[in-house]
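Engineer: here is my input, please return the structure:
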Amino acid sequence: MTEFRGTWSEDDVEIFLQETTVPIRLATHRPDGSLWVVTLWYRYRDGVFECATQADAAVAGFLRNDPSVAFDVSTNRVPYSGIRGNGTVTISTDGARDTLQELVERYLDGTDSSLAQWLLDDEREEVRIRIEPSTIYSWDYAERMRDVSATDA
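Structural biologist: Okay, here's the model as predicted:
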C-alpha cells in the first residue's frame, strides 16, 4: 500500500501522472554499490509505474540485482511541481511489448516516426519494469513562484 504525502491528494497525484509526459527519473544501485540515475518513459495505472527497456540494458541488470529504487517525476518549467518517492521493482518479459507500444504512443504521439519504428522492431527484446511505490511525496511550487514566468527561468 502506497503512502501519499505532500501537497496533493492521491487523486491529484494520479491526474498529474496521467497528464505529464516527462520521463521518470529512476535511481538505483549498481553492483558496486554506487548510485545510478536513468530516465525512462512511464505510464501510471492502478497505482504502479510501468516502463520498458531492452532486456540487456544496464539498468535492467542493476534492478535485477537490487530492486529498491527512488524516483522523481517533475516538471521542467516554472512553476515547478511533481512527485518523488521510493519503491520496489519487478522485471518481466510479460506485457513488455504492449507496455512499449503504449509508451511510444504516449511520448511520440504515434508510431509513424523512424524512432518509433526502431523501438518497436520485432528484433528488439524488451522487458517491462514495474515500480510499486512505497511512498509518493508530492510538491508544487506554484504559489512561491507565482511572479516568475517560464521565460524568466
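
Engineer: every contact and neighbour count from this point should use C-alpha atoms.
Structural biologist: Fine.

Engineer: and the closest residue to residue 67 other than its chain neighbours, helix, strand or coil?
Structural biologist: Leaving aside its sequence neighbours, residue 67 sits nearest to residue 89 (Cα to Cα, 6 or more residues apart in numbering; 4.8 Å). Recorded secondary structure, residue 89: strand (DSSP: H, G, I helix; E, B strand; the rest coil).

Engineer: could you measure from residue 89 over to residue 145?
Structural biologist: Distance from residue 89 to residue 145, counting by Cα to Cα, to the nearest Å: 34 Å.

Engineer: of these two, who's got more company?
Structural biologist: Using other Cα atoms under 10 Å, the more surrounded residue of residue 89 and residue 145 is residue 89, with 21 against 13.

Engineer: residue contacts, the more buried one?
Structural biologist: By Cα atoms under 8 Å, 6 or more residues apart in numbering, residue 89 lies in contact with 63, 67, 68, 69, 129, 130, 131, 132.

Engineer: secondary structure element for the fifth one?
Structural biologist: In this structure, residue 129 sits in strand 126-140 according to DSSP states H and E.

Engineer: and the residue nearest to residue 67, how far is that from residue 57?
Structural biologist: Residue 89 is 15 Å from residue 57, by Cα to Cα.

Engineer: cool, and residue 88?
Structural biologist: In terms of Cα to Cα, residue 88 sits 18 Å off from residue 57.

Engineer: of those two, who's got more company?
Structural biologist: More crowded of residue 88 and residue 57, by other Cα under 10 Å: residue 88, with 15 against 11.

Engineer: before we go on, could you also do this sequence so I can check it against the first one:
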Amino acid sequence: MTDFRGAWSEDEVATFLQEATIPVRIATHRPDGSLWVVTLWYRYRDGALECATGANADVVRFLRNDPTVAFDISTNDIPYRGIRGNGTVELSSDSEKEVLRDLIERYLGGTDSSLARRLLDDDRDEVRIRLEPRTVYSWDYSERMGTDSSEKSE
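Structural biologist: As a prediction, this is how the structure comes out:
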C-alpha cells in the first residue's frame, strides 16, 4: 500500500502521472553500494510506474542486485511541481515490446522515427521495470510562484 503525502491527493498524483510526459529519475544502488541515477520514460498503470530498457543495461543488473529505489518526476519549468518517493521494482521480460511500444507512442507520438525503429528492432531484448511506490511525496509551488497549477508546464 502506498503512503501519499504532500500537496496532492492520490487522485491528483494519478492525474499528474498520466498527463505529464516527464521522464522518471530512478536512483538505485550499484553492487559496490554507491548510488546510480538513471532517467527513463514511464507509464502509470494500476498504481505503479512501468518503464522499459535494454536487457543489457547496467541499471537492470543493479536492480537485480537490489530492487529498492528512490524516484523523482518533476517539472523543469516554473511552476515547479511533481512527486518523489521510494519503492521497489520487479523486472520481467518485455519480449513483445508492449511496454516499450506504448512508451514510444507516449513520448515520441508514434513509431515512425529512426529512434523508434532502433528501439523496436527485433534483435533488441527489452526488460520491463515495474516500480511499486511505497511512499509518494508531492509538491506544487504554483501558488507560491504566482502560477495556476492547471497551466501544464513540462
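
Engineer: by how much does the longest helix along structure 1 deviate from structure 2 on average?
Structural biologist: The longest helix of structure 1 (DSSP state H) is helix 96-108. Compared with structure 2 after fitting, helix 96-108 of structure 1 deviates on average by 0.8 Å (mean Cα distance after the TM-score superposition for structure 1).

Engineer: tell me the angle of that helix relative to strand 126-140?
Structural biologist: Using axes from the mean of the first three to the mean of the last three Cα atoms, to 10 degrees, the direction of helix 96-108 of structure 1 lies 40 degrees away from that of strand 126-140.

Engineer: need the contact partners of helix 96-108 of structure 1.
Structural biologist: Residues contacting helix 96-108 of structure 1 (Cα under 8 Å, 6+ apart): 21, 41-43, 50-53, 110-111, 116, 119-120, 126-128.

Engineer: change it to 10 Å
Structural biologist: Applying Cα atoms under 10 Å, 6 or more residues apart in numbering, the external contacts of helix 96-108 of structure 1 come out as 18, 20-23, 40-43, 50-55, 95, 109-113, 115-117, 119-120, 122, 124-130.

Engineer: helix/strand/coil for residue 63 of structure 2?
Structural biologist: helix.

Engineer: tell me which element residue 111 of structure 2 is part of?
Structural biologist: Applying DSSP H and E, one finds residue 111 of structure 2 in no helix or strand.

Engineer: from the contacts of helix 96-108 of structure 1, which would you call buried?
Structural biologist: With burial judged by 16 or more other Cα atoms under 10 Å, the buried subset of the contacts of helix 96-108 of structure 1 is 20-23, 40-43, 50-53, 55, 111, 116, 119-120, 126-130.

Engineer: those residues in strands, which ones?
Structural biologist: 40, 43, 50, 51, 52, 53, 126, 127, 128, 129, 130 (DSSP state E).

Engineer: quick one: these as CSV, columns for distance to residue 79 of structure 1 too.
Structural biologist: Formatted as CSV, those follow (distance: Cα to Cα, whole Å):
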residue, distance to residue 79 of structure 1
40, 23
43, 23
50, 26
51, 26
52, 29
53, 31
126, 35
127, 35
128, 32
129, 30
130, 29
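
Engineer: closest to residue 138 of structure 1 among these?
Structural biologist: residue 43 (17.3 Å; Cα to Cα).

Engineer: the closest one and residue 65 of structure 1: what is the separation?
Structural biologist: For residue 43 of structure 1 relative to residue 65 of structure 1 (Cα to Cα), the value is 23 Å.

Engineer: now the most centrally placed residue in structure 1. Nearest residue, chain neighbours left out?
Structural biologist: Note on structure 1: the residue nearest the mean C-alpha position is residue 24, at 2.9 Å, using Cα atoms, centre = their mean. Excluding its sequence neighbours, the residue lying closest to residue 24 of structure 1 (Cα to Cα, 6+ apart) is residue 73, at 4.9 Å.

Engineer: who touches the one you found in this structure?
Structural biologist: Applying Cα under 10 Å, 6+ apart, the residues contacting residue 73 of structure 1 are 16-17, 20-26, 39, 42, 81-85, 138.
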